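> Structure for this input, please:
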Amino acid sequence: MIRKLKNGRWEVDLWTDGRGSKRIRKRFDTKAEAKRFEQYALGRSAERKDWNPAPDRRHLSDLVGEWHDASGYRLKDGVKRKRKLEMITRLLGNPRADRFTASDFASFRQRRIEIDGVTENTVNREQAYLNAVFNELARLGSWDKPNPLRHVRKFKIDEQELAFLTQEEIDRLLVECRASSNPSLYTVTRLALATGARWSEAEGIKRGNLAPYRVTFNYTKSGKSRTVPIPKDLYEAAIQEVPFVSCSAAFRHAIRRAGIELPQGQLTHICRHTYASHFVMNGGDILTLQRILGHSDIKLTMRYAHLSPDHLRSATVYAPTV
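Coordinates of the predicted model:
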């Protein structure tokens, strides 16, 4: 039998061959190790060997491989995430997993920021990926030691103001998109601006995603399909042009030619932010916007709440006349 002691350790108490036979009592730091010993002890028949479990000699790269084979392959970005994790293990020197510490990771992320020049947000994401490997393997019973990253705090990231295009900027942008040599750029840009879709979603639709007068986005980031209405003329243009050719590079050039300056990192989502911002400024409600954008967490949608006319009216300070 296995029981937890008051000091947090686990005790195995068993008779090797029923009552009257040799009794064994041993204590372990984890329940998984206690279970492993119990199975070992009960499985012995002829031989009588002292319990001396072999050390876990797996390296971080071994854990990454096991994680991917067990569950990572099912993720939409499973292959991409595995490559990222393999890169992280190489930069860490691929230590033995049971010797990898929080201090090792703290030194690693400091080097990433100071030497490699990555952002704090990037190392937070890398930490989340590695943390998920330990947690998932523990859930599957393949890792019986504490997660070495469990007490490592992520960097606190200041919320970045979301840029959006004014109507005058939208007009300039569409002029440049129409003049582009890319045959899909104009319609894809209009589609992204009219629906709040991510660029990859708008660029990747097929004929089956279109119906009068709406578009359905499948295989989204949240894993849920969503349908958004579109104007008749946009539907007719899209149904004639799909499938679209890749036009993200052409969009970047069109933004530059239109003289539009954007904060770093917001180019790919500028159409999405523009749709959401204008939706709220025109009186649209946050819950409807959440469904349109496909946000699984309302907190993401609330980033646009400060643009609401009601919000601005309620925030107006009363100024008495003299």
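
> make it CA atoms for all contacts and neighbour counts henceforth
Noted.

> can you tell me the helix or strand for H273?
Element membership for H273 (DSSP states H and E) is helix 270-281.

> hey, where'd the helices end up in this protein?
Applying DSSP state H to the chain gives helices spanning 31-43, 60-70, 78-91, 102-114, 120-139, 167-179, 185-195, 199-203, 232-241, 248-257, 270-281, 286-293, 298-301, 309-314.

> W10: which of those is closest?
With CA to CA as the criterion, W10 lies closest to helix 31-43 of the helices of the chain, at 5.9 Å.

> buried sites along that closest one?
By neighbour count with 16 or more other CA atoms under 10 Å, helix 31-43 contains the buried residues K31, A32, E33, A34, K35, F37, E38, A41.

> Not counting residues beside it along the chain, what's closest to the fifth one?
Of all residues not flanking K35 in the chain, I2 sits nearest, at 7.5 Å (CA to CA, 6 or more residues apart in numbering).

> The one you found: neighbouring residues, count only.
When counting by other CA atoms under 10 Å, one arrives at 16 neighbours for I2.

> wait, isn't it in contact with I24?
No: in this structure, I2 is not within contact of I24 by CA atoms under 8 Å, at 11.5 Å.

> before we move on, back to that, could you point out which of the helices of the chain sits nearest L14?
That would be helix 31-43 among the helices of the chain, by CA to CA, at 8.0 Å.

> what is the orientation angle of the closest one with helix 120-139?
When axes from the mean of the first three to the mean of the last three CA atoms, to 10 degrees is applied, the directions of helix 31-43 and helix 120-139 differ by 30 degrees.

> to compare against the first, here's another:
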Amino acid sequence: MKNINILSKMFLALTVVFAFGSCETASNYEDETPSIANIAVSNASFSVLEAAAVRGGVAVTLSNPNPNDPSGDYTVFAPTNDAFARLGLNDETLSVLQKPFLTSTLLYHVSNGNLKSGSIMAGGTSTSALGVNRRFVSRGNDLFINGSKILATDVNASNGTVHVIDKVLIATGADIVQSAIALSSANVFIQPELSFLVEAVVYADLVEALSASEGGPNFTVFAPTDQAFKDLGTTLGLEFNQPSDIRQLPKDLVAEVLLNHVFVEGKFTSELEAGTVTPLGGDELMLGAYTNGVLSVKGQGNENAANMVIPDVQTTNGVVHVIDRVLLPNLN
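A predicted model of the protein is given here:
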């Protein structure tokens, strides 16, 4: 249940644009090649995508030719059911997401035109139908779009091409602070998840530092869930029942702890390596081995490492990885 509460909150949103509805409208194509929508409908591995497309209102769109491209084609990066399952999501739990967010995240998986695998190069980018660029990353022998591994390429459809990926893509279209606020105010999930983090950022006077500015730095942010802050309160012998309870701690201490979660240069999991990184707070963080698309992260003051529950959330000024533990600096 914990995974469903946390993961379902944000990933679902990304449910993938091409799964669209179980009822495809009549296509102008007369050949035997199925549309992108029909590929999802006819393949059991994409049943969650299908449900998301229906709920998000994009099923009809991807059943037909693309009116916004001369080719009439779309390119869709499609998460499998397993991709959703790793976030605790299935076709019955999509309702934890607000519909507008679900729709926009579906569009994040789609591009105008027909992008074949031969044109996908590490270091390159692709603009989504949401207007946000995704980037391609090479790691070992694998190719990724953001932090999602591309499992299969060039599945032909009558209205474009499908590439299969192992994780749901997530983008907010806002900077780090505004993204966290959206996640704490029921604009994304029915039940907010980062309320304590937003309260802590405001209390520590770090809103401006983490907000986007033209030409400003990009960041990687490890964002503790509400439960992570409640667990911290218990560890400290305090009760953090609501976000304002974080103000029981000295402001300088809260700022020091928060800066321990941020380092310059936004990186997806596909770009992170085991070893140490130096956050803005100064005390090194230890990243664990890259396993199944995620890494653990441990602060100098932590006995146990934190796990990523929602990795690779793209914002306009960096990448956010939601984690299940507050990363503590060396407070001795």
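
> Would you pull the TM-score for this pair?
The TM-score (TM-score structural alignment, normalised by the length of structure 1) is 0.27; 153 aligned residues with a CA RMSD of 6.8 Å.

> hmm, back to that, contacts only, for the residue nearest to K35 of structure 1.
Each residue near I2 of structure 1 by CA atoms under 8 Å, 6 or more residues apart in numbering is listed here: W10, E11, V12, D13, A34, K35.

> Which residues are in contact with each of I2 and I24 of structure 1?
V12, D13.

> any idea how far Q240 of structure 1 is from the residue nearest to K35 of structure 1?
68 Å (CA to CA, to the nearest Å).

> buried stuff in the lengthiest strand in structure 2?
Across structure 2, the longest stretch assigned as strand under DSSP state E is strand 148-157. Within strand 148-157 of structure 2, the residues that count as buried by 16+ other CA under 10 Å are S148, K149, I150, D154, V155, N156, A157.

> now the angle from the following helix or strand past that strand to strand 148-157?
From strand 148-157 of structure 2 onward toward the C-terminus, using DSSP H and E, the following helix or strand is strand 160-165. Here the directions of strand 160-165 of structure 2 and strand 148-157 differ by 150 degrees (the same axes, to 10 degrees).

> Report the separation between D82 of structure 2 and I165 of structure 2.
10 Å.

> should've said N112 of structure 2
18 Å.

> F263 of structure 2 contacts T276, doesn't it?
No: the criterion here is CA under 8 Å, and F263 of structure 2 misses it with T276 at 11.3 Å.

> Which one's more surrounded, these two?
F263 (22 against 14).

> Mind telling me what element V76 of structure 2 is part of?
strand 74-79.

> Check which element follows that strand along the chain.
Criterion used, DSSP H and E; the element after strand 74-79 of structure 2 is helix 81-85.

> Please name every helix or strand in contact with that next one.
helix 47-56 (3 or more CA pairs under 8 Å, 6 or more residues apart in numbering; DSSP states H and E).

> Can you list the buried residues in the helix it packs on?
Buried-residue list, helix 47-56 of structure 2, by 16+ other CA under 10 Å: S47, V48, L49, E50, A51, A52, A53, V54, R55, G56.

> Turn those residues into TSV, columns for distance to T235 of structure 2.
Output for the buried residues of helix 47-56 of structure 2, formatted as TSV (distance: CA to CA, whole Å):
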residue	distance to T235 of structure 2
S47	42
V48	38
L49	40
E50	43
A51	41
A52	39
A53	42
V54	44
R55	41
G56	41
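
> which among these gets closest to V201 of structure 2?
Nearest member of the buried residues of helix 47-56 of structure 2 to V201 of structure 2, counting by CA to CA, is G56, at 31.8 Å.

> Now the closest one. Nearest residue, chain neighbours left out?
G56 of structure 2 sits nearest to T103 (CA to CA, 6+ apart), 4.5 Å away.

> So if I had to pick from D82 and I165 of structure 2, which one is more boxed in?
Counting neighbours by other CA under 10 Å for D82 of structure 2 and for I165 shows that I165 has the greater number, 23 against 18.
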